[in-house]
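[1] one predicted model, sequence on top.
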Amino acid sequence: MITIDWKRILLNDLPSLFLIEVVFRSLIMFTILLLALKIAGKRGVRQLSVFETVIIIALGSAAGDPMLYEDVGILPAVVVIVIIILFYKTITWLTSKSKKFEKFIEGKTECIIDDGEFSLDSFKKESLAQDEFFLELRMKSIEHLGQIKNAYVETSGEISAFYYPDDEVKFGLPILPQLYDKKSAIITKNGLYACAFCGKVSNLTPTKANCSNCNHTEWVEAINTIRKA
């Protein structure tokens, strides 16, 4: 075997004219895939749920192979795409008829922050890490949890937040790294501190303290700056 055989590398021992067939196959499969997504509807090309992501991956796999491989026929791929779209339509119809089935397929929206503190039960259910969640909030120009009345993890995985009016902003857990990284189990002066884990704000004196909400021991000095739009 030749170490670098450019004909084998570039064409896999296929005739050069097969490139014309690849162009033809690609145009056909791209058109079919485009029509399939049109039939699936706009929802299928917005923020995707887990189910929709699986559908898109399946469609991509069904469309990709016939574009490149001479031993994969176009008609079997078309049948696969038709079956996937029919399956997608059937599932979306069932989700519109049954709330339980919809919850099973799509999941449900979880309230992850309630009145400026983490909702511990919801946070434990989500795979979202605290650092990742703080990143999402910072991208919305949020500096601390006291600015947030409620925050939700939507079924698409996106974070939606609802804010307190400026005159109702509370003291809360800072999520800016330069402030949050100062968390400590030792309280050095009297003041309002937020639990570094759940965000509960407490008035503490110099001591070591356990959070009454989650029993964690690390605290960050709470702040109450208003949100900058």
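    Nice, I can see it. Residues are numbered from 1 along each chain as shown.
[2] contacts, neighbours, all on C-alpha from now
    Will do.
[3] for this structure, what spans make up the helices?
    All helices of the chain, identified by DSSP state H, fall at 6-11, 18-40, 50-68, 74-97, 99-106, 120-125, 130-138, 177-180.
[4] so which of the ones you listed is the most surrounded?
    helix 50-68 (a mean of 17; mean count of other CA atoms under 10 Å).
[5] middle-most residue in this protein, spatially?
    What sits nearest the mean C-alpha location of the chain, by CA atoms, centre = their mean, is Gly157, with 3.5 Å.
[6] could you dump the helices of the chain to a markdown table with distance to Asn203?
    Below are those laid out as a markdown table (distance: least, CA to CA, whole Å):
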| stretch | distance to Asn203 |
| --- | --- |
| helix 6-11 | 69 |
| helix 18-40 | 54 |
| helix 50-68 | 43 |
| helix 74-97 | 48 |
| helix 99-106 | 40 |
| helix 120-125 | 21 |
| helix 130-138 | 24 |
| helix 177-180 | 18 |
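[7] Val169 is nearest to which of the ones you listed?
    For the helices of the chain, proximity to Val169 was assessed by CA to CA; helix 130-138 is nearest, at 15.8 Å.
[8] what separates that closest one from the chain centre, distance-wise?
    With CA atoms, centre = their mean, to the nearest Å as the basis, helix 130-138 stands 12 Å off its chain's centre.
[9] ok, structure two:
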Amino acid sequence: MDFFTSPDWSGIFMFSVPPLEIVARGSLMYWCIFVLLRVAGRRDIGSLGVADMLVLVLIADAAQNGMAGEYTSVADGVILVGVIVGWTVLIDRVVYSIPALSKALSLNHICLVRDGALIRSNLRREAITEEELMGELRQQGIDRLALVRRAYIEADGNISVLRAERTAGKR
């Protein structure tokens, strides 16, 4: 097609794939990736939450396909982006409205240190070595476990620390 030739406007806005198929494919891919990211754990995710990263990746891909013409229709891409955003909003609403489902659909913080003692089973589960944890603690100005009341790995992969309260005669 020459630059000055008019595009096929009807092909841009007509569906090239049945909308129900797009909804089914988008939903299936969303849930497959969601489950895989949950199983992979939070440590390698970085500062983005699992759902945040999933939405960014899927929307980018869905939008790219719609813009590049792989679907051959903008309408196909719009439906897929709507499906992805819809699942994200629905999960957020369900977790907020039904706290019992929070454990299954969202990540919670996990305690790594309690009253100066490592919880080794949780370190193993999250694949964090004692050296890595101590490095994180040093970045927060803590050089001994005894100074930690609680340390948690948060849903976004960051480690938060609650310092032990100093007693009257100790430093």
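    The structure has been received and is ready for your questions. As the structure is a prediction and not an experimental result, all values here were calculated from the model.
[10] got a list of what the residue nearest to the centre of the first structure touches?
    Contacts for Gly157 of the first structure (CA atoms under 8 Å, 6 or more residues apart in numbering) come out as Ser49.
[11] tell me which residue of the second structure lines up with it.
    Gly157 of the first structure maps onto Gly157 in the second structure, with residues paired by TM-score structural alignment.
[12] how close does the closest residue to Glu130 of the second structure other than its chain neighbours sit to Gly135 of the second structure?
    Distances taken as CA to CA, 6 or more residues apart in numbering place Leu123 nearest to Glu130 of the second structure, at 7.7 Å, with adjacent residues excluded. Distance, Leu123 of the second structure to Gly135 of the second structure, by CA to CA, to the nearest Å: 14 Å.
[13] try Ile142 of the second structure
    Distance of Ile142 of the second structure to Gly135 of the second structure, given as CA to CA: 9 Å.
[14] and if you look at Tyr96 of the second structure?
    Taking CA to CA as the measure, Tyr96 of the second structure and Gly135 of the second structure are separated by 34 Å.
[15] related to what we said a few turns ago, you'd agree the residue nearest to Glu130 of the second structure is up against Glu132?
    No. Contact criterion CA atoms under 8 Å: Leu123 of the second structure and Glu132 do not qualify, at 10.0 Å.
[16] give me the common contacts of these two.
    Overlap between the contact sets of Leu123 of the second structure and Glu132, as judged by CA under 8 Å, 6+ apart, is nil.
[17] and Glu126 of the first structure, how many residues sit next to it?
    When neighbours are counted by other CA atoms under 10 Å, Glu126 of the first structure registers 12.
[18] show me the contacts for it.
    Contacts of Glu126 of the first structure (CA under 8 Å, 6+ apart): none.
[19] try 10 Å
    Going by CA atoms under 10 Å, 6 or more residues apart in numbering, Glu126 of the first structure touches Glu110, Ile112, Val153, Gly157.
[20] farthest-separated two in those residues?
    Ile112 and Gly157 (12.1 Å).
[21] mind checking how far the residue lying closest to Glu221 of the first structure once chain neighbours are set aside is from Arg138 of the first structure?
    In space, and not counting its chain neighbours, Glu221 of the first structure is closest to Tyr193: 4.4 Å by CA to CA, 6+ apart. Distance, Tyr193 of the first structure to Arg138 of the first structure, using CA to CA: 20 Å.
[22] got it, and Leu94 of the first structure?
    For Leu94 of the first structure relative to Arg138 of the first structure (CA to CA), the value is 38 Å.
[23] next one: Gly60 of the first structure
    From Gly60 of the first structure over to Arg138 of the first structure (counting by CA to CA), the distance is 34 Å.
[24] and stretch 21-28 of the second structure, which stretch of the first structure?
    So stretch 21-28 of the second structure sits over no part of the first structure, by TM-score structural alignment.
[25] for Asp166 of the first structure, which of the helices of the first structure is the nearest?
    It's helix 130-138; of those, that one is closest to Asp166 of the first structure (CA to CA) at 17.2 Å.
[26] list the buried residues of stretch 163-171 of the second structure.
    By neighbour count on 16 or more other CA atoms under 10 Å, the buried set for stretch 163-171 of the second structure is Arg163.
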